[in-house]
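Visitor: The sequence isn't on hand, but the structure is:
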């Protein structure tokens, strides 16, 4: 039996630096969207693709990830809206309440739901599982960014660190779709604590050129994040020394505080 083609992934910019992600199943002409903070660009893309919106996946309840839901639900009243059970009452029109650990399906492909609290208490990530020669695709909202991580809005440093460790266990070839264009600023900060990292230096040069052309730095690769993102490397002695910490969690906590002030 021939497997279904992988969904085509589109990155839809909204606001100053947000990204909405749209999955298109060309076989069935259906679509799913991740974190529609604004409806109009999504509706335009759906119209261009002539696709029916069947799924909305929400990583967390912040306004810039959910404000497009009511308009989309009015246009597509049968759409299923997935989000955390922790966010019950904070996601408009939510129909499915997730805990983490569920396996969902879209277009014949499986999606692993990961509970990744820290940025918010009920933050989720959606991992489109790899198939054949296709890498896995991780949609992680505001938990992991290009060379950075989310601010601690509701959770503790220990929670966010544990969530990042769950993400770090995924294969290196996983593509990471972050919800904000923060990569260049994050790299600039990373160089202040890890200035001798040659891979990080190369990443700065290439990312600078990408942003000069107003292009997205997303998706990033998880393998590259493991080499350059200080928030995934807090057990490394040189980073601990750079922030004058004596443990992994203390290193993470100090890095997050320093980035908040950067």
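Guide: Received it, and whenever you're ready, just let me know what you need. Just so it is clear, the model here is predicted, and its values are computed rather than measured. Numbering: from 1, shown residues only.

Visitor: Please count neighbours and contacts with C-alpha atoms only from this point.
Guide: Will do.

Visitor: Need the distance between the two termini of stretch 161-178.
Guide: 17 Å (C-alpha to C-alpha, to the nearest Å).

Visitor: putting a second one here so we can go through both:
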């Protein structure tokens, strides 16, 4: 039975992801910036959150941990490398570890760059990727604690995943990312077509996530970078883009 996934808007442009397995009745919340929206969304569906998964330590991804734990007793899982910066962390994980909801198992992949210990959760069998602040629609995380070489390696890893892999990033940055992408590849037909759809969605107040690996491979300047040097130039360009 497929997992049910719900998008919960939070703060200015964050997305919290709620994962539910009907077969087991288990529910996981990924990167809860705030507790209240996640708890309300679960309660409205008759779900009880039993686990919290954090991709990294930033407060807009962990700010809701304590409130959710207080309300539900949920177990908090996140990067062991960032344990000192996530006060609520109970289970630390790293490369090669797994997390599970019902019978659905996700591999933990270490993806340093945005933060030194960032991880993502990849359900290979279900073709799902919860990418935190490493991979966005047509974008990637800023290099606050890591290097261009590290983030380029992450992009190569994602690019090797199956086309149909659905990507659940944590921010609604797509419009800005796409506008920058057009400065890199102004003649990319797939990108031009995608941006028309993105603009339509945003004008209607609708979300642009999740995305897919196939779509990112066709339109993301970061997934399409062919070398560390090219990636670094594009990341620096996006940092300065207005």
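Guide: Alright, I've got the coordinates. None of these values were measured; they are calculated from a predicted model.

Visitor: Would you mind reporting the TM-score between them?
Guide: TM-score of the superposed chains, computed with TM-score structural alignment, normalised by the length of the second structure, equals 0.97; 241 aligned residues with a C-alpha RMSD of 1.0 Å.

Visitor: What sits closest to the residue opposite residue 54 of the first structure in the second structure once aligned if chain neighbours are left out?
Guide: Under the alignment (TM-score structural alignment), residue 54 of the first structure maps onto residue 50 of the second structure. Of all residues not flanking residue 50 of the second structure in the chain, residue 74 sits nearest, at 4.3 Å (C-alpha to C-alpha, 6 or more residues apart in numbering).

Visitor: Tell me if I'm right that that neighbour and residue 49 touch.
Guide: Yes. The pair residue 74 of the second structure / residue 49 is scored as a contact, 6.3 Å apart, by C-alpha atoms under 8 Å.

Visitor: Among the two, which residue is more densely surrounded?
Guide: Comparing residue 74 of the second structure with residue 49 by other C-alpha atoms under 10 Å, the one with more neighbours is residue 49, at 25 against 22.

Visitor: ok, the nearest residue to the more buried one once chain neighbours are set aside to residue 38 of the second structure distance?
Guide: Distances taken as C-alpha to C-alpha, 6+ apart place residue 27 nearest to residue 49 of the second structure, at 4.8 Å, with adjacent residues excluded. Separation of residue 27 of the second structure from residue 38 of the second structure (C-alpha to C-alpha) stands at 11 Å.

Visitor: before we move on, what SS does the residue lying farthest from the centre of the second structure have?
Guide: Relative to the centre of the second structure, the most outlying C-alpha is that of residue 187, 27.9 Å out, by C-alpha atoms, centre = their mean. Secondary structure, DSSP: H, G, I helix; E, B strand; the rest coil: residue 187 of the second structure is coil.

Visitor: So what does it match up with in the first structure?
Guide: Structural correspondence for residue 187 of the second structure with respect to the first structure (TM-score structural alignment): residue 196.

Visitor: For the first structure, which segments count as helices?
Guide: Under the criterion DSSP state H, helices of the first structure are mapped to 40-49, 63-66, 69-75, 157-168, 183-193, 198-212, 222-228, 237-242, 248-261.

Visitor: show me the residues around the residue nearest to residue 50 of the second structure that make contact.
Guide: 49, 50, 51, 52, 68 (C-alpha atoms under 8 Å, 6 or more residues apart in numbering).

Visitor: want to throw the residues you listed into a markdown table with distance to residue 61 of the second structure?
Guide: What follows is these, written out as a markdown table (distance: C-alpha to C-alpha, whole Å):
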| residue | distance to residue 61 of the second structure |
| --- | --- |
| 49 | 16 |
| 50 | 17 |
| 51 | 14 |
| 52 | 10 |
| 68 | 13 |
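
Visitor: For the buried ones among those residues, write the corresponding PyMOL selection.
Guide: Filtering the contacts of residue 74 of the second structure down to the buried ones (16 or more other C-alpha atoms under 10 Å) takes a single PyMOL command:
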select buried, resi 49+50+51+52+68
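
Visitor: hang on, the earlier thing: tally up the residues packed near the aligned residue in the first structure for the residue nearest to residue 49 of the second structure, please.
Guide: When the first structure is aligned by TM-score structural alignment, residue 27 of the second structure is paired with residue 31. Residues near residue 31 of the first structure, counting by other C-alpha under 10 Å, number 25.

Visitor: same deal with residue 220 of the first structure?
Guide: Residues lying near residue 220 of the first structure (other C-alpha under 10 Å) number 20.

Visitor: what's the distance between residue 5 of the first structure and residue 94 of the first structure?
Guide: Distance from residue 5 of the first structure to residue 94 of the first structure, by C-alpha to C-alpha: 28 Å.

Visitor: re the thing from before, got the helices of the first structure as JSON lines, with distance to residue 26 of the first structure columns?
Guide: Output for the helices of the first structure, formatted as JSON lines (distance: least, C-alpha to C-alpha, whole Å):
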{"stretch": "helix 40-49", "distance to residue 26 of the first structure": "9"}
{"stretch": "helix 63-66", "distance to residue 26 of the first structure": "25"}
{"stretch": "helix 69-75", "distance to residue 26 of the first structure": "20"}
{"stretch": "helix 157-168", "distance to residue 26 of the first structure": "29"}
{"stretch": "helix 183-193", "distance to residue 26 of the first structure": "31"}
{"stretch": "helix 198-212", "distance to residue 26 of the first structure": "29"}
{"stretch": "helix 222-228", "distance to residue 26 of the first structure": "27"}
{"stretch": "helix 237-242", "distance to residue 26 of the first structure": "46"}
{"stretch": "helix 248-261", "distance to residue 26 of the first structure": "41"}
